[in-house]
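[1] For reference, the sequence and a predicted model appear below.
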Amino acid sequence: MNKVIISGRVVRDADVRYSQTANGSMAVARYTLAVDRTFKKEGEQAADFISCIAFGKNGEFAEKYLHQGTKIIIEGRWQTGNYTNKDGRKIYTNDCVVERHEFCESRANQQNNSNGIIGRNSPSADSDSFMSIPDGIDEELPFN
C-alpha cells in the first residue's frame, strides 16, 4: 500500500503548467508544503519541505486556491523517480502525487495568520507560541 497524508503550509503559490493530452489540456501543478517537525534537535531545521504534484482537476484546484501560507491536508501517494540532467548527472526525485486536498483552517484564520494577527476574541500569544493563562483562573485548572 502506498498512501500518505500530510498537513502543512504552502511555501509559495503553486507553479501550474498545462500539458497537451489526447482529450485536450491537463493542469500540472507543483508546489511545496512546509511540514513542522514534532521534535527538533539543536541546530536542525524545524520543518520538512515536501514536493507535491497535482494533475488535472487537483492541479486546477491548486492554481485557484493554494497560495503562500495556506494550510492544507493532502492525501496521495509517494513517488520516486530519476532523470539525467543536461550535464549528464542522474537526478533522483521524491514527490507526493496529490489525490485530494482539504483546507485546515477558515479563510479568516488564514488571513489573520498570514498577517500575524491573533483573532479579536482569542487570548494573546507570546512570541514563543505559548498562550498566556489569564490571572485568577488557577482554581479552574484540572491540575496544580
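    Arrived safely. Numbers count the residues shown, from 1 in each chain.

[2] Please count neighbours and contacts with C-alpha atoms only from this point.
    Fine.

[3] residue boundaries of the helices in this protein?
    57-65, 107-115 (DSSP state H).

[4] Select, out of those helices, the one closest to Met131.
    helix 107-115 (15.1 Å; Cα to Cα).

[5] quick one on the thing from earlier: hey, which of the helices of the chain is tucked in deepest?
    helix 57-65 (a mean of 18; mean count of other Cα atoms under 10 Å).

[6] here comes the other one, which I'd like you to weigh against the first:
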Amino acid sequence: MLNRVVLVGRLTRDPDLRVSQNNISVGNFTLAVNRPFTDQNGERGADFINCVVFRKQAENVQKFVQKGSLVGVDGRLQSRSYENKDGQRVYVTEVVCDNVQFLEPKGRQQSSNQAGNAAEAYPSNSYGSGNQSYGSRQEENPFANSTGNVDISDDDLPF
C-alpha cells in the first residue's frame, strides 16, 4: 500500500504549537493549495488542508513561518476520530508531515505582507497554462550582488 502526500501552499493562519502529555511538540497549521483548474467564472479555487507536524520540525514551523508563508509538505494522510465535549463523534482527516520545506526567505514574506497583499508579490502556480512569465527579476536572484565565485558543495544541491 502507498500513502504519500506532497503539497505546496500558503498557510491560512499562524501555526499552533502545543506540547503533548508525553512532552512531544505538536504543530498544527492549514495550507491553502490552489486547484489546477478554474471554475465557470474563470476563478481558481483552493483546497484547505489541515496538517500536523511533530517534535523539532513543529518547533521550527512555529518559529519560522506565519500566515501567508509558502511551504512544501511531504507526509501521509491520516484519519482519526474523537468524542467532543458534547459527546458527539468528530472525524478528522489531516496530513501528518514527515518533512516541511520553507519555500521563501522569512524576511521576504514579511515584507510582502507589509506591502499589502502577499499574493501579488508571488506568481500563482498556473499548472502549465502556458502564459507564465519566467523573466529574471533582480530581486529574485540571491547571487546578483555577489562578486567572484560562489562556493557550493554537492551536499547543498537538492538533486
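    Perfect, thanks for sending it. As the structure is a computational prediction, the values presented were derived from the model and not from experiment.

[7] After superposition, what's the TM-score, could you say?
    After superposition, the two chains reach a TM-score (TM-score structural alignment, normalised by the length of structure 1) of 0.71; 119 aligned residues with a Cα RMSD of 2.5 Å.

[8] coming back round to it: which one, of the helices of structure 1, ends up nearest to Leu33 of structure 1?
    helix 57-65 (12.2 Å).

[9] what helices or strands is that closest one leaning on?
    With contacts taken as 3 or more Cα pairs under 8 Å, 6 or more residues apart in numbering; DSSP states H and E, helix 57-65 of structure 1 sits against strand 15-21, strand 24-36, strand 90-103.

[10] still on that earlier bit, need the helices of structure 1 in JSON lines (columns: distance to Lys3 of structure 1).
    JSON lines is the format used below for the helices of structure 1 (distance: least, Cα to Cα, whole Å):
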{"stretch": "helix 57-65", "distance to Lys3 of structure 1": "17"}
{"stretch": "helix 107-115", "distance to Lys3 of structure 1": "27"}
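
[11] check contacts around Tyr92 of structure 1.
    Thr80, Gly81, Asn82, Tyr83 (Cα atoms under 8 Å, 6 or more residues apart in numbering).

[12] re the thing from before, so which of the helices of structure 1 is nearest Gly24 of structure 1?
    helix 57-65 (13.1 Å).

[13] gap between the closest one and the chain center?
    14 Å (Cα atoms, centre = their mean, to the nearest Å).

[14] how much does it deviate in direction from strand 90-103?
    70 degrees (axes from the mean of the first three to the mean of the last three Cα atoms, to 10 degrees).

[15] Deepest-packed of the helices and strands packed on helix 57-65 of structure 1, please.
    strand 24-36 (a mean of 19).

[16] If anything else comes up later, I'll come back, but that's it for now.
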